[in-house]
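Peer 1: from the sequence below, what's the structure:
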Amino acid sequence: MPTGVALRDPRQHLFDAAVRVLIRAGATGLTSRAVTVEAGVAKGVLHRHFADFDAFLTELVLDRIARVHAQAADLRDTAGTGAVADNLTHALETLFEPVMVAVVVLVIARDELRTRLRAAGTARFPLVGEGTAMIAGYLSAERDLGRIAAGADVDTLAPTLIGATHLLFTGGSEEPPTRGAVHKVVATVLAGVLR
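Peer 2: Here you go, the predicted model:
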């Protein structure tokens, strides 16, 4: 393994390597050795920045959760502009990109990771819970603007949209669903509440 190579941001370099391994080899193929080999660094680099591999994975997922929080702020900013179904379609396609889907599988597969994430204050179902909160926040903003019915139950609509879209993205096909398929789910779920 190479040694003595200066890395600008070793944590991000390791996260990027982990994502590549996760996409290629799945949750079972994601090991500290696989990450350091992919990153082209000595194994000690990972342990210099993280207490152990589960601490590394926890930080990886927390990094992804931070991205969902940033996406939520961007989505809220679109309230009152464009078509509600179009805004949600774009948000859901972004949320369920391949890395997100792979990280959700990783969280499900590792008990210690879930324990550490809960201790860090994540949603009960990390990433999926934050995604649901993002959609609920957006729907609430649109309801406040009158673009969704005043009586719309956003706390039911949000997890319905997340669950249905998640199934589209994990339905067994190698290819992600088309934008049209995602839009159809959004339009169907919101059919009774859009104004």
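Peer 1: going forward, measure contacts between C-alpha atoms and count neighbours the same way
Peer 2: Fine.
Peer 1: Ala181 - how many residues pack around it?
Peer 2: Ala181 is flanked by 14 other residues according to other C-alpha atoms under 10 Å.
Peer 1: run this one through as well so I can compare:
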Amino acid sequence: MPTGVAIRDAREQLFDAAERILLRDGPSALSSRSVTAEAGCAKGVLHRHFRDFDGFLAELVEDRVVRVERLGAELRDRAGTGTVADNLAEALTAVFETVALAIVSLVTYRDELRARIREQRPSGLPILTEAGTMLADYLAAEAEIGRIATASDPGLLARTLIGAGHLLFADRTAPRPELPAVRGLVTAVLGDALTS
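Peer 2: Okay, the predicted model is just below:
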């Protein structure tokens, strides 16, 4: 794109381009040049909006964390509707079909990025930690209305679902798991905790 041509929502356009690269090619393919080329804009656009490339990546991670937190609010609102297994299967799919696995790889791959993220989020892995909180909150809401056994541990169930979901979706080159497979995973993990 020639210099001087305005792009709408440049930050979001750059974030989306980085996500596509991460999902398609993995973290080793991510550079400021690859992101701007994917976004169809001049390299200087990235540097006008972000201090440096790791600053861009840190804001990308934060933007995607906010998306998971919004998904969590939507999931909590679904407590008492549909089935618990379907609600959780759809939430896991929404988290893992997007950029969650790529973010984990990216944070693991780049030391400077990990250090910057630790300044804001001192524990856990971004996206997966928030997804675990999202699932635990939903399971606690379902326990309050009796669809999950009150003796169950929503936090432990949520962490188990995140770990099992991570393994199910881990191979970005394989076909994505179908919803029935994700639902089967949820049902197996919840076991006797699932009352309806």
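Peer 1: give me the nearest residue to the residue nearest to the spatial centre of the second structure, chain neighbours excluded.
Peer 2: Nearest to the geometric centre of the second structure sits Ala100, at 3.3 Å (C-alpha atoms, centre = their mean). What sits nearest to Ala100 of the second structure in space, not counting adjacent residues and going by C-alpha to C-alpha, 6 or more residues apart in numbering, is Ile127, at 5.9 Å.
Peer 1: ditto for Gly26 of the second structure
Peer 2: Ala102 is the one closest to Gly26 of the second structure (C-alpha to C-alpha, 6+ apart), at 6.7 Å.
Peer 1: who's in contact with the residue nearest to Ala100 of the second structure?
Peer 2: 61, 64-65, 68, 100, 103-104 (C-alpha atoms under 8 Å, 6 or more residues apart in numbering).
Peer 1: among the residues you listed, which two are most distant?
Peer 2: Val68 and Val104 (13.9 Å; C-alpha to C-alpha).
Peer 1: neighbour count winner among the two?
Peer 2: Using other C-alpha under 10 Å as the criterion, Val68 of the second structure and Val104 rank with Val68 on top: 23 against 16.
Peer 1: quick one, strands of the second structure?
Peer 2: For the second structure, applying DSSP state E gives no strands.
Peer 1: quick check: the longest helix seen in it compared with the first structure, mean distance?
Peer 2: Secondary structure of the second structure per DSSP state H: the longest helix is helix 53-77. In the superposition with the first structure, the average deviation recorded for helix 53-77 of the second structure is 0.3 Å (mean C-alpha distance after the TM-score superposition for the first structure).
Peer 1: give me the buried positions along that helix.
Peer 2: For helix 53-77 of the second structure, the neighbour count (16 or more other C-alpha atoms under 10 Å) marks 53-62, 64-65, 68-69, 71-72, 75-76 as buried.
Peer 1: repeat that for stretch 43-53 of the first structure.
Peer 2: 43, 45-46, 50.
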